[in-house]
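Engineer: Fold the following for me, if possible:
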Amino acid sequence: MTNSPSNQPPEDLRRIEALLQIVARLRDPQRGCPWDLKQTMRSILPFTLEEAYEVAEAIENDDMPELREELGDLLFQVAIYARMAEEQEAFSFEDVIEAICDKMIRRHPHVFGDVRVESEAEVRANWERMKADEREAKHERPHISVLDGVAQALPALVRAEKLQKRAANVGFDLDDLSHAVEKIQEELRECEETFAAHADSTERVHELGDLLFSCVNLARHLGVDAEQALRAANHRFERRFQRIEVCLRAAGQVPARSQRAEMDRLWEIVKQEQH
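Structural biologist: The predicted structure is shown next:
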């Protein structure tokens, strides 16, 4: 007997099911794709990170058509991870959906429960407290670090900010913006001393790392996302240098060490143009 339209699942659910069927076919041992069958969670991890950055780039460029496509690529990554987990009888795509729905409801008691909040800051405080409770519940040992759960695989700037926020939540933080600036100046002096003393490469790495960590601290006190700030700086440098290349080509020249003075001159002009 054919189901009537009223007995059909909603269109969005059918589309999700279609995605899961595509992933299942790709991973089918007899009829699947040899490349997809060869993959493991670890082997596709770099692709997942790449897709996440492509989502970020589409957002930064305000490119909605590209964002739609990149979000689809990222969703596919979730689906194929879930499929691999299901093959191992670990969990399914439905389990992933259930877990995130439960988490969002649990972490928003001011929306789905009877908790009252007065500000966005109070929401953030409640969120961090609930996350800490969840981390503690996951561990059997009685004493855990407030820094537990900050993923090692995060980009270094992102991880530095998260570690600093965790420490700041328990009062371990620089007092204000001026102290953050002073800390950068202190770390810069130590870098200069290390370079002047011709220290070994390990010590130089440590001192430069401390300086970068302090820069993240300053960004945090300014309310700026350090990772996004550096990405924006990369984009600005890229656009400006490419403009220099255009100017040089128009004059029958190319970027080269012999053109350093001209490139410096053009850089200042381009900075004013693209300010």
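Engineer: use CA for all of it now, contacts and neighbours both
Structural biologist: Noted.
Engineer: can you give me the helices in this structure?
Structural biologist: 11-26, 34-38, 41-60, 64-87, 93-106, 109-112, 120-138, 156-169, 177-196, 201-222, 226-250, 260-273 (DSSP state H).
Engineer: Tell me which of these sits nearest to residue 150.
Structural biologist: Minimum separation from residue 150 across the helices of the chain (Cα to Cα) falls at helix 156-169, 6.8 Å.
Engineer: which parts of the closest one are buried?
Structural biologist: When burial is assessed from 16 or more other Cα atoms under 10 Å, helix 156-169 yields the following buried residues: 157, 158, 159, 160, 161, 162, 163, 164, 165, 166.
Engineer: what's the closest of the residues you listed to residue 98?
Structural biologist: Closest approach between those and residue 98, by Cα to Cα: residue 162, at 26.5 Å.
Engineer: let's see this one next to it:
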Amino acid sequence: MPEQYSLEDLLYLMSRLRDPDGGCPWDLKQDFLSITGSTVEEAYELVDAIRHNDRDHIEEELGDVLFQTIFYSQLARENDWFDFHQVVDSLTRKLIRRHPHVFPDGDLKTRFDGDIDVEQVRRQWDDIKLAERAEKSQHGLLDDIPDALPALIRAQKMQKRLSSVGFDWDSPLAAISKLKEELAELEDAIANQDAANIEEEMGDLLFCCVNISRHLKVDAEKALGMTNHKCEQRFQFVENNLQSQGKTPEDATLMEMDDLWEQSKLKNKLQSQ
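Structural biologist: Presented below is the predicted three-dimensional model:
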């Protein structure tokens, strides 16, 4: 047994899993569509490990994400579309093309001699991606933003793209004014008990919140994730205190839980000082 397996060993392992003669029955049944759920799940598990700074699990989850690429590449090779090495080649070429400030003349070995301005790099990146979309006959500004992205992340990407052509609010205050307008429309929909309109206005309100976050240079996905984590910690405080009283949340009144919630907020505030 080798001291450390290589990428080539992993590719061989994948081919064995898909080998009709002695391969894994489960792996043999899979196709591109059937493993997409696992791909999304593995990506989220990696992000979760990173957020918790769990180094051992980061290594493990990176391997799981890599395996997804290996699996798709094996399926593609079986269909004579491309193989893993072509995936690596295409990726390397794309990254060289998108980083002319690092690889001048499109050469992997050359180096840029001079200062690199971050804002110039951002504009250059947008121009390059625009040219790439034109080459792919994706003429619509939003054509290449995947529908499968989580709605919050997709909203951020769409708004950023629209802003690049000047279709944007002038300031955070203008976006906040729009938020108030959308909130009033939601209130009207609720008053009219119009379920379809309530859903639509709720979506508009959320979209507007993302817009405000972008203007304030706040990552909406990250901000909401932090709030989710904060909510989880505070309610765990509520549950633990109720448990010490021999109660569960189902046994407690709203007033009791709300009081413990406020105690948790105060405790966190004192700890942060």
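Engineer: Overlay them and tell me the TM-score.
Structural biologist: Remark: TM-score between the superposed chains equals 0.91 [TM-score structural alignment, normalised by the length of structure 2]; 261 aligned residues with a Cα RMSD of 1.9 Å.
Engineer: and of the helices of structure 1, who's closest to residue 148 of structure 1?
Structural biologist: Of those, nearest to residue 148 of structure 1 by Cα to Cα is helix 120-138, at 7.6 Å.
Engineer: Serialize the helices of structure 1 to a markdown table and add fields for distance to residue 149 of structure 1.
Structural biologist: Below are the helices of structure 1 laid out as a markdown table (distance: least, Cα to Cα, whole Å):
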| stretch | distance to residue 149 of structure 1 |
| --- | --- |
| helix 11-26 | 30 |
| helix 34-38 | 30 |
| helix 41-60 | 18 |
| helix 64-87 | 20 |
| helix 93-106 | 16 |
| helix 109-112 | 23 |
| helix 120-138 | 7 |
| helix 156-169 | 10 |
| helix 177-196 | 25 |
| helix 201-222 | 19 |
| helix 226-250 | 19 |
| helix 260-273 | 41 |
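Engineer: Those: which one's closest to residue 146 of structure 1?
Structural biologist: Once the helices of structure 1 are compared by Cα to Cα, helix 156-169 is nearest, at 6.4 Å.
Engineer: tell me the average deviation of that closest one from structure 2 after fitting.
Structural biologist: By mean Cα distance after the TM-score superposition for structure 1, the fitted helix 156-169 of structure 1 averages 0.5 Å away from its aligned residues in structure 2.
Engineer: what's that helix aligned against in structure 2?
Structural biologist: Per TM-score structural alignment, the counterpart of helix 156-169 of structure 1 in structure 2 is residues 151-164.
Engineer: Any idea how many residues pack against residue 180 of structure 1?
Structural biologist: Residues contacting residue 180 of structure 1 under the criterion other Cα atoms under 10 Å number 22.
Engineer: again, but for the one 3 residues further on
Structural biologist: The number of residues packed around residue 183 of structure 1, counting by other Cα under 10 Å, is 20.
Engineer: what's the closest non-adjacent residue to the equivalent of it over in structure 2?
Structural biologist: With TM-score structural alignment as the criterion, the equivalent of residue 183 of structure 1 in structure 2 is residue 178. For residue 178 of structure 2, ignoring the flanking residues on the chain, the nearest one in space by Cα to Cα, 6 or more residues apart in numbering is residue 208 at 7.2 Å.
Engineer: Contact partners for that neighbour?
Structural biologist: 175, 176, 178, 179, 182 (Cα atoms under 8 Å, 6 or more residues apart in numbering).
Engineer: Still touching in structure 1? Go through those.
Structural biologist: Here is what carries over to structure 1 from the contacts of residue 208 of structure 2, by both residues aligned by TM-score structural alignment, their matches' Cα atoms under 8 Å: 175, 178, 179, 182.
Engineer: Trace residue 136 of structure 2 over to structure 1, please.
Structural biologist: Residue 136 of structure 2 maps onto residue 138 in structure 1, by TM-score structural alignment.
Engineer: same question but for residue 123 of structure 2, I mixed them up
Structural biologist: So residue 123 of structure 2 corresponds to residue 125, using TM-score structural alignment.
Engineer: what's the distance between its match and residue 100 of structure 1?
Structural biologist: 20 Å (Cα to Cα, to the nearest Å).
Engineer: And for residue 76 of structure 1?
Structural biologist: On the measure of Cα to Cα, residue 76 of structure 1 and residue 100 of structure 1 end up 17 Å apart.
Engineer: Between those two, tell me which one has more neighbours.
Structural biologist: Using other Cα under 10 Å as the criterion, residue 76 of structure 1 and residue 100 rank with residue 76 on top: 18 against 11.
Engineer: Much appreciated, bye for now.
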